[in-house]
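[1] can you look at this prediction? I've put the sequence above it.
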Amino acid sequence: MKASYASLHGKRVFVTGGGSGIGEAIVEAFVAQGAIVAFVDILEEASEALVVRLRETYAQADRRLRAPEFRHCDITDIPALQQTMAELATLLGDFDVIVNNAANDARHRIGEVTVDYWDERIAINQRPMFFTVQAALEGMRRRGGGSVINFSSMSFHAKNPNYPVYATTKASVIGLTRCLARDLGPFNIRVNTVTPGWVMTQRQVDLWLDEAGEAEIRRSQCLPGKLMPEHVAAMVLFLAADDSKMCTGQDFVVDAGWT
């Protein structure tokens, strides 16, 4: 039985990369809790299909629930991201929750990395996290507090090969979270990190899961079975809800014991 958080009903939630994978599970989980959800993504077709599915699954079945608002946005364009957030806040109200989920874990080898590639990876995986918080800050202060949830990755803990720039960006999330938690704590704004393990999104299954990967999961996880997007979404709900109101500056690992 899934947890129900009364404090999430009516909360305004903004999610980056909400159109597929872990982000899709997060958006659905908040909608099911009665939150007012907005998300951005570059995957327009998948995101629009998600809105339709959630409208049919939740909003039409229960008038207390509403379908999410989607806006196409490239989060590497910070002015566009912040303008989109401002427009959504005007439409829905100031945000209570920010979920910095969007990322790209494309593989790369050390000798192939150029300065332009490095900067591009930073622009996708690191830079937007700070600026979403900056954009939402005054609204959260008006609301009397809020929750920021930044996504890291177990990749650097596990010393995974073939994506050093990605691992660098995800390691930096821990520092950003801890410093923001100190700066924003006086305003009752909590900032935490969620660190997933190897989550079986469709992308991961299509690109990386093979017999060797199956064996690695069995060997490395303490718990049997596959780690799924909904397992990570459940942690995000807890950190967004009032039930975690004294949790801040922490890294919550959801990896079935891998690290």
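    Arrived safely.
[2] C-alpha from now on. contacts and neighbour counts both.
    OK.
[3] show me what contacts W198?
    M154, L227, D255 (Cα atoms under 8 Å, 6 or more residues apart in numbering).
[4] scan the residues you listed and report the most crowded one.
    D255 (23 neighbours; other Cα atoms under 10 Å).
[5] for that residue, give its distance to V232.
    Using Cα to Cα, to the nearest Å, we find D255 at a distance of 9 Å from V232.
[6] residues that sit against both of the two, list them.
    With Cα under 8 Å, 6+ apart as the test, D255 and V232 both reach P196.
[7] quick one: the helices in the chain?
    For the chain, applying DSSP state H gives helices covering 21-32, 44-54, 78-92, 115-125, 127-143, 164-184, 202-207, 211-220, 229-240.
[8] give the buried residues for stretch 170-182.
    Of all the residues in stretch 170-182, those buried under the rule 16 or more other Cα atoms under 10 Å are K170, A171, V173, I174, L176, T177, R178, L180, A181.
[9] how far off centre is it?
    Relative to the centre of its chain, stretch 170-182 is centred 15 Å away, using Cα atoms, centre = their mean, to the nearest Å.
[10] how about residues contacting it?
    125-126, 130, 150-153, 155-156, 189-193, 248-251.
[11] ok, back up a step: nearest to A46, of the contacts of W198?
    Here the nearest of the contacts of W198 to A46, counting by Cα to Cα, is L227; it sits at 22.1 Å.
[12] and the comparison structure, right after this:
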Amino acid sequence: MTDSLAGTLTARYPSLADRAALITGGATGIGASFVEQFARQGARVAFFDIDDAGAHALIAGLAGMAHAPVYQRCDVTDLDALQSAIAAARAQIGPIGVLINNAANDARHDFGETTAAEFERNIAVNLRHQYFATQAVIEDMRTLGGGSVICLGSTGWMIKNAGYPMYAMAKSAIRGLVNGLARELGHDRIRINALVPGWVITEKQRRLWLDEEGEAQIRRSQCLPGHLQTEDLARMALFLAADDSRMCTGQDFIVDGGWV
């Protein structure tokens, strides 16, 4: 199955020019598309990851942007390192007006063999950092007069997929995080929403899990034909970060080709 985005007409968001955007897990996959698309809008982008090679390759491919993306190596499960990296990013790109909590790991695991240490690690990589990264940028957004927090969820728990119960649990909690903060942050014109992907066919997904059975499942379950691509998520993120979405908060924005 092929599905090209060539020739697609896309929006320009003037409000994103020079806006400081911080993206976790930005070296590859969906996160790399966020970095690229925000940079192409003229935003000042900083991103975190532990994949140095992927991060440097991404930056090299974006030479010539109005603002070169800034890479900060950071394991988001280390909360002290996360706080330090956010401070370093702020020093380089200015007060954070957009936060995209993207870092995650959907590694498959067996419910019956889960240890307590594995449980804590999974929550740390898929949920905990979203809470504390958001906490760390709120004063920036208050100073700016508002901002946008975008938390990455997943439809995996909604459609009751097997094979990753801890991941499904963590991703379902993103809805609670967004709902639990929307009113509190809204008083300061800070929006918080969940961007909820379906099965996005990244290089990792293609390498590890996409087979003929998976292709058949996509054809059966999606209302729209073709592969969901990273750019499809990035374009929704641009809208949620821009002033165009100024009255959108506390919501799930599902991008899945009509699967759920």
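    Structure received. These numbers were taken from a predicted model, which means no experiment stands behind them.
[13] what would you report as the TM-score here?
    The TM-score (TM-score structural alignment, normalised by the length of the first structure) is 0.96; 252 aligned residues with a Cα RMSD of 0.6 Å.
[14] circling back to that earlier point, got the helices of the first structure as TSV, with distance to Y5 of the first structure columns?
    Shown next, in TSV, are the helices of the first structure (distance: least, Cα to Cα, whole Å):
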stretch	distance to Y5 of the first structure
helix 21-32	10
helix 44-54	19
helix 78-92	20
helix 115-125	30
helix 127-143	19
helix 164-184	23
helix 202-207	28
helix 211-220	32
helix 229-240	8
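[15] dump the residue contacts of P225 of the second structure.
    P225 of the second structure neighbours (Cα under 8 Å, 6+ apart): I218, R219, G257.
[16] among these, which one lies nearest to Q135 of the second structure?
    Closest approach to Q135 of the second structure among these (Cα to Cα): G257, at 32.1 Å.
[17] report the central residue of the first structure.
    N101 (2.3 Å; Cα atoms, centre = their mean).
[18] can you give me every residue that contacts that one?
    Contacts of N101 of the first structure by Cα under 8 Å, 6+ apart are V15, T16, G17, G18, I22, G23, N150, F151.
[19] from the residues you listed, which ones fall inside strands?
    Among the contacts of N101 of the first structure, the residues falling in strands (DSSP state E) are V15, T16, N150, F151.
[20] pretty sure H227 of the second structure is touching G198, no?
    No - when contacts are counted by Cα atoms under 8 Å, H227 of the second structure is not listed as touching G198 (10.2 Å).
[21] can you flag the buried ones in the contacts of stretch 170-182 of the first structure?
    With burial judged by 16+ other Cα under 10 Å, the buried subset of those is 125-126, 150-153, 155-156, 189-193, 248-249, 251.
[22] in strands, which of these appear?
    Those of those lying in strands (DSSP E): N150, F151, I189, R190, V191, N192, T193, D251.
[23] for the residues you listed, which one is nearest L209 of the first structure?
    Using Cα to Cα, F151 is the member of those that lies nearest L209 of the first structure, at 21.7 Å.
[24] for the closest one, what are its contacts?
    F151 of the first structure is in contact with V99, N100, N101, K170, V173, T193, V194, T195, P196, counting by Cα under 8 Å, 6+ apart.
[25] how much space separates the nearest residue to the second one once chain neighbours are set aside from I22 of the first structure?
    Counting by Cα to Cα, 6 or more residues apart in numbering, N100 of the first structure lies nearest to N150, which is 4.8 Å off, once chain neighbours are set aside. In this view, N150 of the first structure and I22 of the first structure are 13 Å apart by Cα to Cα.
[26] any idea how far the counterpart of A49 of the first structure in the second structure lies from G26 of the second structure?
    Under the alignment by TM-score structural alignment, A49 of the first structure pairs with A57 in the second structure. Look at A57 of the second structure and G26 of the second structure: by Cα to Cα, they are 12 Å apart.
[27] swap in E212 of the second structure?
    From E212 of the second structure to G26 of the second structure the distance is 29 Å (Cα to Cα).
[28] between the two, which one's more packed in?
    Neighbour totals were compared for E212 of the second structure and G26, and G26 leads with 29 against 10 (other Cα under 10 Å).
[29] alignment lookup: that one to the first structure.
    Per TM-score structural alignment, G26 of the second structure is aligned with G18.
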